[in-house]
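K.L.:
Coordinates only, no sequence provided:
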């Protein structure tokens, strides 16, 4: 039997919601500030997965201009009922401080690949929403409740920010919530309860939630009740999946997932996970998606098939199939009319303002806008890092007229965690390649310049490259007429471009990208043209 190799979705693919329709399986994952919103992968065998859609693709569905880092689309829930796919998602507008300002929406579509509806606002009481289609046709909306207070009651400790799981009925005809709001689950002692999902089996209604935050104490907690309103009793183990007590497990940070059954009744459960690198235990690939084989025991509780609660790297697939490994080298020439699906950009629903594939045929043209640290309109087009060791190469044609015009190649996480190989102008050296680096969000997130003023380079196209070997990053360049790559600057700490870099665990929680960028803070919008992009796995 072919095995499922975890993670099934490598690189930044957190909070997996899984949905089966017939023999087709779909997983929706969070995209945070990256546009278009929500990644949906498809599979027929649970082994091989293909990215097929990002449905939140226009301003009426999603506009994240001004959203801080690690905000935007959190924890979508994908389901199918009444001949429609239903997608529930949050747009979070604030990260630091006491508030989150999280708005929950529903969109629908008859097919995954087709156009999705304009959103309907549901509520804003907390994030991580889900929609449960019950057997009697009623629909139930769940989300965690956010508590901005820090009160004490009867001498107890301050009230938790993660203040239980709310349940309310959703009326699909009026497109509104109806009936009472009930807080049905306070979580286990692990705390930080979020990510709720419901399903029915054998007269029980089961609730799975995420707890413990997104770091190394993350868990999937399971509970059940006879009535949807509760009361809910905890699983005998409390947690279905976690690595919190096994620091040697390959799959760490395991939590936040959803249950699914195959047509013949085999049980699986998704979960997010991370694969830390030593010596700093930083997950440079961000939070990825794993899938575990489960079994039902006589006590009507779900357990991991391999026993225990620690997720396995290899688990049995439901049927005989052939694993199709992704190519180790992917070359993009930008000859097509559309941006390849692997790429995303940041926040804006106006991609025409930041890039074009037709302005110069055969090239990706980026229009220099705001700085590489902007939360509003930044010309940065990138793809996920999916391997601990990889190399990226590109060819850039860019003629800056001032040092305020910059374009190049970047290893990027957010405004405070990136390294960039940059082409710009220097007053005495002329056109140069240099390095802009921001290695953490403290004390003030200022740039450093590891290559100082940079190196003079000839006119015309330039070849740029970066190579990441686990925690180490090295930049390279060469002229269009040459064959020998020249390194630039020292070996940099590529591991800081990770969830745990900078402020550390829970300070941010997306993933690393390799991408192309341009900014022009004169406001003149100077373009930079990129002829190609090559991503090669070195693992």
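P.N.:
Perfect, I can see it now. Because the structure is predicted, anything quoted here is derived from the model rather than measured.

K.L.:
From here on, just use CA atoms for contacts and neighbour counts.
P.N.:
Will do.

K.L.:
Report how many residues lie close to residue 278.
P.N.:
11 (other Cα atoms under 10 Å).

K.L.:
Assumed residue 459 was part of a helix.
P.N.:
No. Under DSSP: H, G, I helix; E, B strand; the rest coil, residue 459 sits outside any helix and is assigned coil.

K.L.:
what about it, distance to residue 398?
P.N.:
Here residue 459 is placed at a distance of 9 Å from residue 398 (Cα to Cα, to the nearest Å).

K.L.:
same question, residue 162
P.N.:
49 Å.

K.L.:
what do you get for residue 519?
P.N.:
For residue 519, the distance to residue 398 - Cα to Cα - is 11 Å.

K.L.:
More neighbours: those two, which one.
P.N.:
Per other Cα under 10 Å, whichever of residue 519 and residue 398 has more neighbours is residue 519, with 30 against 23.

K.L.:
which residue packs closest to the more buried one, ignoring adjacent ones?
P.N.:
Nearest residue to residue 519, sequence neighbours excluded (Cα to Cα, 6 or more residues apart in numbering): residue 368, at 3.9 Å.

K.L.:
got another, please set it beside the one above:
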């Protein structure tokens, strides 16, 4: 109770599963958060709320290849750190398409698209620059617009993160004008990125992320009376970090953005992750692994001497006091069971690098089914038939039912747990020269392929549908199959959920930023275009 008033609380994270790099925005009584999607298509997810507590998906703006062409993109390339703003009666979306992730270069093109409504068709993209990632657009109160991004320095002997650059954008000419200038080089934490500019009470505030995106991550704040600087760093920097609190549930806190409510309250949306429980901890600073990827949380902000502070200390809280607004709940974003009865994919579904189209499959060729047409392998960066959704809980069960008749060992279709092209597992129907149609299992760990099933399971000719199921229990998961939908047979191999996490994959090479997905696929490297019909997909979270 607070003065006789019951405090309603925001439960963190507010966007569960792979939803990183939040850009939060208020337009009137409506709140929006745009998050990164990396190589997953459609690009950018925008969520909507009325109260900062309850959110639902409202838009996937980059849904055409004109707006986002990611064929050939590397793992963890694609859309990094989009930024959403509103001015002049329309929404402005700044986003990157990163084409090179590893090595001395970060080949990236930054774009701008606009739309009068959040869920409409977004405009043809305007190319802004290519000098670095994490761009954003600041609308000053004099009407001028300023583009900011980190600058990548590929020179030998130089720190790759060269600072935050500012350059004016002319909306009439639809291009950047003048010369860019570095306005902030960060602190000794290094790796300064993700700039967001705000003007509040006569100060320009520059919010940036520093320290990388693992357990050293933090949010740095600096301010200046002048847009071009110089910027002084917050006297109690960082604004937020989990680094000094290995014991807390929400780790990797940093990279975020600021919003005020209609009533003058302030909140900060930031990325975070929920590592698996203590018994699964790793050598990585004893912080663990996060197969759900980087998620979005919200913290309340208070002001002291014109500096922002996270209420209760500069670390993320599991529960945060709601703003003084009526609570508005929404219907569930995703159905527990998708029967594939609609003519378009439900917005829980994602594809990798390319859109779902007639080359990949159909929802109308066989009514009540998702038909996938055999494409490239999981290692293919250009063409495939794979539809997946985020893991959003550490305990869940997923199930599907597929009709497929492969005639070659180069063909398969089934259920897949996936992180990237080098880290995944699959249970599927394929073909064996001696046994005919069979059930098999594959495991790819850092690019090394294995077949853990000692003997493939023959599928009788009279069986049309094969059922597949996966059970995820924290750090472990296992597959089952059924030939009639009633009697289930457990595959005698347990897989490690940690192998589908940033922390695990980055141990070997570094620089991976997504999360675990579960979905269905159809592979045909023979070129015969195998057809697989999926009757339903069930995803059910468990306590």
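P.N.:
Received, thanks. Note that the structure is predicted; figures quoted are calculated from it, not measured.

K.L.:
Now the common contact residues for residue 519 and residue 398 of structure 1.
P.N.:
residue 407 (Cα atoms under 8 Å, 6 or more residues apart in numbering).

K.L.:
isn't the residue nearest to residue 519 of structure 1 right next to residue 520, touching?
P.N.:
Yes. With contact defined as Cα atoms under 8 Å, residue 368 of structure 1 counts as touching residue 520 (4.5 Å).

K.L.:
Tell me who's in contact with whichever residue in structure 2 pairs up with the residue nearest to residue 519 of structure 1.
P.N.:
Counting by TM-score structural alignment, residue 368 of structure 1 corresponds to residue 374 in structure 2. By Cα under 8 Å, 6+ apart, the residues touching residue 374 of structure 2 are 360, 384-385, 411, 522-525, 527-532.

K.L.:
gap between the residue nearest to residue 519 of structure 1 and residue 359 of structure 1?
P.N.:
14 Å.

K.L.:
quick one on the thing from earlier: got a markdown table for the contacts of residue 374 of structure 2, with secondary structure and distance to residue 70 of structure 2 too?
P.N.:
As requested, those are arranged in a markdown table below (DSSP: H, G, I helix; E, B strand; the rest coil; distance: Cα to Cα, whole Å):
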| residue | secondary structure | distance to residue 70 of structure 2 |
| --- | --- | --- |
| 360 | coil | 16 |
| 384 | coil | 13 |
| 385 | coil | 15 |
| 411 | strand | 25 |
| 522 | strand | 20 |
| 523 | strand | 20 |
| 524 | strand | 21 |
| 525 | coil | 21 |
| 527 | coil | 23 |
| 528 | coil | 25 |
| 529 | coil | 23 |
| 530 | coil | 24 |
| 531 | strand | 25 |
| 532 | strand | 25 |
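
K.L.:
which position in structure 2 aligns with residue 435 of structure 1?
P.N.:
In structure 2, residue 435 of structure 1 lands on residue 441 (TM-score structural alignment).

K.L.:
didn't that match look like it was pressed against residue 454?
P.N.:
No. Using Cα under 8 Å, residue 441 of structure 2 is not in contact with residue 454, being 9.5 Å away.

K.L.:
more neighbours, the two?
P.N.:
residue 441 (24 against 10).

K.L.:
Mind listing what's buried along stretch 98-105 of structure 2?
P.N.:
By neighbour count on 16 or more other Cα atoms under 10 Å, the buried set for stretch 98-105 of structure 2 is 98, 99, 100, 101, 102.

K.L.:
now the strands: where do they sit in the stretch 101-250 of structure 1?
P.N.:
Here the stretch 101-250 of structure 1 has its strands, by DSSP state E, counting those that start in this stretch, at 102-109, 120-123, 130-133, 139-146, 162-171, 176-185, 194-201, 204-211, 219-225, 233-242.

K.L.:
I'd like those strands as a markdown table, with distance to residue 27 of structure 1 and mean neighbour count appended.
P.N.:
Below are these laid out as a markdown table (distance: least, Cα to Cα, whole Å; neighbours: other Cα atoms under 10 Å):
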| stretch | distance to residue 27 of structure 1 | mean neighbour count |
| --- | --- | --- |
| strand 102-109 | 16 | 21 |
| strand 120-123 | 22 | 17 |
| strand 130-133 | 14 | 24 |
| strand 139-146 | 19 | 23 |
| strand 162-171 | 23 | 21 |
| strand 176-185 | 25 | 15 |
| strand 194-201 | 14 | 23 |
| strand 204-211 | 17 | 24 |
| strand 219-225 | 17 | 26 |
| strand 233-242 | 18 | 20 |
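
K.L.:
Could you export the ones you listed as CSV, including distance to residue 500 of structure 1?
P.N.:
Output for the strands of the stretch 101-250 of structure 1, formatted as CSV (distance: least, Cα to Cα, whole Å):
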stretch, distance to residue 500 of structure 1
strand 102-109, 24
strand 120-123, 31
strand 130-133, 28
strand 139-146, 24
strand 162-171, 22
strand 176-185, 30
strand 194-201, 21
strand 204-211, 18
strand 219-225, 18
strand 233-242, 19
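
K.L.:
For residue 419 of structure 1, find the nearest of those strands.
P.N.:
strand 102-109 (30.5 Å; Cα to Cα).

K.L.:
equivalent range in structure 2 for that closest one?
P.N.:
So strand 102-109 of structure 1 sits over residues 108-115 in structure 2, by TM-score structural alignment.

K.L.:
And the matching stretch against structure 1, how far off on average?
P.N.:
Compared with structure 1 after the fit, stretch 108-115 of structure 2 shows a mean deviation of 0.2 Å (mean Cα distance after the TM-score superposition for structure 1).

K.L.:
OK, contacts around residue 270 of structure 1?
P.N.:
16, 17, 18, 256, 257, 258, 259, 289, 290, 291, 292.

K.L.:
mapped onto structure 2, which of these are still contacts?
P.N.:
Retained in structure 2: 16, 17, 18, 257, 258, 259, 289, 290, 291, 292, out of these (criterion both residues aligned by TM-score structural alignment, their matches' Cα atoms under 8 Å).

K.L.:
sec struct for the fourth one, please.
P.N.:
Read it as residue 257 of structure 1. With three-state DSSP as the criterion, residue 257 of structure 1 reads coil.
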